[in-house]
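*Asks:* structure for this input, please:
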Amino acid sequence: MFFLILGSILAVLHAYVWKRMVKDTTRRGRLRRVLSAALLALLVLLIAAVVGPRTLGLDGASWYAWPGYLWFALVVYLFLALLVLEPVRLALRPWVKRGQPPPDTDEPARVGRRMFLARTGAVAAGAAAVGLVGTGLTTALGSPNVLRVPVRLSRLDPAFTGFRIAVVSDIHLGPLLGRAHIERIVRMINETEPDLVAVVGDLVDGTVAELGPAAAPLRDLAPRDGTFFVTGNHEYFVEDTAPWLQELERLGMTVLRNENTAIRRAPAVLNLAGVNDVAGASRSQPPDFDKALAGLAPAAPTVLLAHQPIQVAEAAQRGVDLQLSGHTHGGQMWPFHYAVAAAQPALAGLSTVQDTQLYVTRGAGFWGPPVRVGAPPDISVLTLTAD
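*Replies:* As a prediction, this is how the structure comes out:
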């Protein structure tokens, strides 16, 4: 169903871009055929980038995944830019129908007003799309922002005042991001000197055999009270999730599979729990809040790791004090922010759902196009204080 919907959207995008940027800007003949063939080839490359790594494996995938995903971003912004220009095109239709070449231009007299307007719009849309994608590419591939966020917890014992939790999510090791990406994230997290690291899902897009060496620097994370991991939906895209969970534990991370543990500052306690992602239901590993929250110290605050913000509804029903999530990428590419915000209770940052605080990180990587527009990557360091 996902690929059917995505395929339909891509078909509409490319048909519209072809109409406005190829058919409307050229006369019948060789140039139109060449440009049409090039656009079709780019569509095929895009589909290969989306489907190929998942079906054929990651070996050799980067050579077509990079251009395919970059074209994905470009065609989206070409489509949007052309849509923005539609009112201008419609407003100028009476001028176009007069059929005379525009005055004071370098356009040959044989090129009519309609084609001049179409070409001008295509150039403007192309410039806007290239500018946005170029800026977004630089943002996505640059170092994540380190956000320092104070969080007050009413039941926090003073012994935990100043306790720092580094939250990172959506690293997305895969065909476009590898070992150097993880090394940078590990270095940046360690520089913040956190007490605890929470990796809240979507770490990998591939198997241990393909990405194990790239993930190896995770063993260098050095928080005082440990590194903890919960699954995201992408952990269930591989054929078997168990090898990754075993590999992460080998690298020194504690995987919370509907489980909890106690973080201690004698005699005080901080409850830490984690639930599987909702996608785990497809592998008979659904989130189980009752199991994850069983046996907690009743007077101590509870911090829950859950990949998707939408899981906060159940957390709030059970009196969780703070939920840490990712998944949204902060929207990653404007204007998709609005669609993500409609599907999740929060897009990014700190908010409150009933009596539960929810913190959502924008993530330290990207999925699909290596582009972030209006949603810079981040590593968040939450400092707990007593209310």
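*Asks:* when you work out contacts or count neighbours from here on, use the C-alpha atoms and nothing else.
*Replies:* Will do.
*Asks:* identify the residues contacting the strand or helix carrying residue 11?
*Replies:* If you go by DSSP states H and E, residue 11 is part of helix 2-18. Contacts of helix 2-18 from elsewhere in the structure, counted by CA atoms under 8 Å, 6 or more residues apart in numbering, are 36, 39, 43, 75, 76, 78, 79, 82.
*Asks:* and it, what's buried?
*Replies:* 10, 13, 14, 16, 17, 18 (16 or more other CA atoms under 10 Å).
*Asks:* which one of those is nearest residue 276?
*Replies:* The nearest member of the buried residues of helix 2-18 to residue 276, counting by CA to CA, is residue 10 at 31.7 Å.
*Asks:* quick one: the helices in the stretch 101-250 of the chain?
*Replies:* In order along the chain, the stretch 101-250 of the chain carries the following helices (DSSP state H, counting those that start in this stretch): 113-141, 179-191, 208-215, 242-250.
*Asks:* check the offset of stretch 354-365 from the chain's centre.
*Replies:* In terms of CA atoms, centre = their mean, to the nearest Å, the centre of stretch 354-365 is found 14 Å from the chain centre.
*Asks:* the stretch 251-387 of the chain: strands as residue ranges?
*Replies:* With DSSP state E, counting those that start in this stretch as the definition, the stretch 251-387 of the chain shows strands at residue ranges 253-255, 259-265, 268-274, 302-305, 322-325, 349-353, 356-360, 378-386.
*Asks:* also this sequence, please, to line up against the first:
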Amino acid sequence: MIAVLLAVVLVVVGGIHWYLWKRLVKDTTRTRRARVIGSVAVVVLALVIPATLALSRTLPHSRQAIVAWPGFLWLALMFYLLVTLLILEIPRLAIRLWQRRSNGSAPTPAPVTPSAATAQSATTAPTTQSTTTAQSAATAPSTPSSAAPPSDAAAQTAPSAAAPLSASGAQSAPSAPSAPSAPSAPSAPSAPSAPSAPSAPSAPSAPSVPSGLAAPSALSTPSLASLPTSPPAHAASSGHNGNVGNIPRGAGDISDESAFSAEAPPEPTFDAGRRLLLGRSLAVAAGVLSASAVGIGVYQAMSAPNLKRVPIRLAKLPASMDGFRIAVVSDIHLGPLLGRSHTERIVRMINSVDADLVAVVGDLVDGSVAELGAAAEPLQDLRGKHGSFFVTGNHEYFSGYQEWIDEVNSLGVRVLRNERVDVLGLDLAGVNDVSGEDVGDGPDFAKALDGRDAARPVVLLAHQPVQAHEAARHGVDLQLSGHTHGGQMVPFNLLVGLQQPIVAGLGNVGGTQVYVTRGAGFWGPPVRFGAPPDISIVELHGA
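*Replies:* Model (predicted):
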């Protein structure tokens, strides 16, 4: 059983430290040397926890504090680092999603249109007279009028060569590429090629070039710079699908559709620099918050408990007992970190209120009588008008319960072992802790409560709140308990609530009122964050 428990502890501790390594070392370091140093530190700290749990029970009592302080402080800091980093996963995810969305919605390059391509080509390769002449010759219909004298053809194309520049600096293209008509030419025997023909017509024969003009080049593949800045009006209205001007789709350098398509946006990325900055920022935030929580918790744990006044009404309470006060203290936890001075302070505080009765509801010690007998000795100075009483807690069964029962009785504090006593017409009962069942010393509610007068109120001392379920079946009016420490370190109280019906304060279980004190000490880490220690002064009143 111990081997299984040890294996579970190692797996849990190992998993937590792997997560801490990932967030505090891997996500925050850039150099190999820094990562190695951080990794070694995490491994050492992971081994500290099981070593502390083992050595704090096996070393001599005088030396246990040497390992208990650093080990339990790291246990508390580890817990809060884990909780804080898990909470910070929410903004981490939100920042990454926002960054990816921002990258995905970045402006995309504008599509390359024919006019834009014309402007770009015009700036790098200006249009020449030979290019304009070649376009005019290529678009002219093959009729007898196309055999006009070279001088007339040059005159017709000359304005294109002298066309003014557009606002962007590119030379404006002619508005219509149709061929000039000769006045003396007879009607064309055959119709010119329809501009809306779906198939590309064969390129016409190049006309003779007069001397003095440069020969046109690559008539079959006109330059992109020679295209008009916008398609002709008749081409747009007649639905030339895919044709730019009079250039058929698939002709020349503009046949590739990729020339007109937008460049695909880059894949959203979260670059390494931003990832490193985010990791370091969240690690610093987690470290500051966790260290602050542990620091505040240590201060509260080592400070004097709060004195809490808790009024409770009991329907059966005799009028003569109205205002009866019970000083309730639990979980003193004398051990390697809390000693005699801790007990003396508690006794001094209880005596200062002059209570009618004192109830110590378990978990007095974490060690043997030989180790902690001197630390518990101040309990003999407790003053209660109607006595001081004690019931066992689970930690007594880890520390030699029979020896402690005898020791506490010898200090003048009566141990109620599944029994009850009469106090001014009130039945005060006490049962052993449920942990005693493992050693044959468990609670016996029937022995403690059977045969009593049901008209009398009964107050039960039971270490764990979960025992209230059985108490309710026996008609208990009020149960006083401890054990939970109020969770000791928030948000651990949420886990405690899964096991115990009440974590702290006054509640009701099956018709039985249950009051749970947070306790005056601590177990394990010397930290009480969000659950300060207390000594409760319960005042009984009639309904």
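*Asks:* TM value for the aligned chains?
*Replies:* TM-score of the superposed chains, computed with TM-score structural alignment, normalised by the length of structure 1, equals 0.92; 372 aligned residues with a CA RMSD of 2.0 Å.
*Asks:* related to what we said a few turns ago, which one of the helices of the stretch 101-250 of structure 1 lies closest to residue 359 of structure 1?
*Replies:* When the helices of the stretch 101-250 of structure 1 are compared by CA to CA, helix 179-191 sits nearest residue 359 of structure 1, at 17.5 Å.
*Asks:* can you give me the buried ones in that closest one?
*Replies:* Applying a neighbour-count criterion of 16+ other CA under 10 Å, one finds 179, 181, 182, 183, 185, 186, 188, 189, 190 buried in helix 179-191 of structure 1.
*Asks:* any chance of these in TSV, with distance to residue 367 of structure 1 too?
*Replies:* Rendered in TSV, the data for those read as follows (distance: CA to CA, whole Å):
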residue	distance to residue 367 of structure 1
179	16
181	14
182	15
183	19
185	16
186	19
188	21
189	21
190	24
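*Asks:* any chance of the helices of the stretch 101-250 of structure 1 in TSV, plus distance to residue 227 of structure 1?
*Replies:* Shown next, in TSV, are the helices of the stretch 101-250 of structure 1 (distance: least, CA to CA, whole Å):
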stretch	distance to residue 227 of structure 1
helix 113-141	25
helix 179-191	11
helix 208-215	14
helix 242-250	10
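*Asks:* quick revisit: drop anything exposed from the contacts of helix 2-18 of structure 1.
*Replies:* Buried subset of these (neighbour count, 16+ other CA under 10 Å): 36, 39, 43, 75, 76, 78, 79, 82.
*Asks:* for these, which one is nearest residue 253 of structure 1?
*Replies:* The nearest one, if we look at these relative to residue 253 of structure 1 and count by CA to CA, is residue 76, at 38.0 Å.
*Asks:* how about the counterpart of that closest one in structure 2, what does it touch?
*Replies:* Taking TM-score structural alignment, residue 76 of structure 1 has residue 79 as its aligned residue in structure 2. Residue 79 of structure 2 sits next to no residue when contact means CA under 8 Å, 6+ apart.
*Asks:* which of the helices or strands spans residue 79 of structure 2?
*Replies:* helix 61-104.
*Asks:* how far off helix 369-376 does that helix point, in degrees?
*Replies:* 80 degrees (axes from the mean of the first three to the mean of the last three CA atoms, to 10 degrees).
*Asks:* angle of helix 61-104 of structure 2 against helix 272-302?
*Replies:* Angular relation of helix 61-104 of structure 2 and helix 272-302 on a 0 to 180 degree scale: 150 degrees, by the same axes, to 10 degrees.
*Asks:* counterpart of residue 319 of structure 1 in structure 2?
*Replies:* Under the alignment (TM-score structural alignment), residue 319 of structure 1 maps onto residue 475 of structure 2.
*Asks:* same thing with residue 127 of structure 1?
*Replies:* Under the alignment defined by TM-score structural alignment, residue 127 of structure 1 is paired with residue 288 of structure 2.
*Asks:* with residue 299 of structure 1 instead?
*Replies:* In structure 2, the residue matched to residue 299 of structure 1 (TM-score structural alignment) is residue 455.
*Asks:* count of residues packed around its match?
*Replies:* Under the neighbour criterion other CA atoms under 10 Å, residue 455 of structure 2 is assigned a count of 9.
*Asks:* for the nearest residue to it once chain neighbours are set aside, give me its contacts.
*Replies:* Spatially, and ignoring its direct neighbours in sequence, residue 455 of structure 2 is nearest to residue 316 (6.9 Å; CA to CA, 6 or more residues apart in numbering). Taking CA under 8 Å, 6+ apart as the definition of contact, the neighbours of residue 316 of structure 2 are 455, 456, 457, 542, 543.
*Asks:* on that earlier part again, quick one: the match of residue 299 of structure 1 from residue 300 of structure 2, how far?
*Replies:* The spacing between residue 455 of structure 2 and residue 300 of structure 2, counted by CA to CA, to the nearest Å, is 43 Å.
*Asks:* I am finished for the moment; much appreciated.
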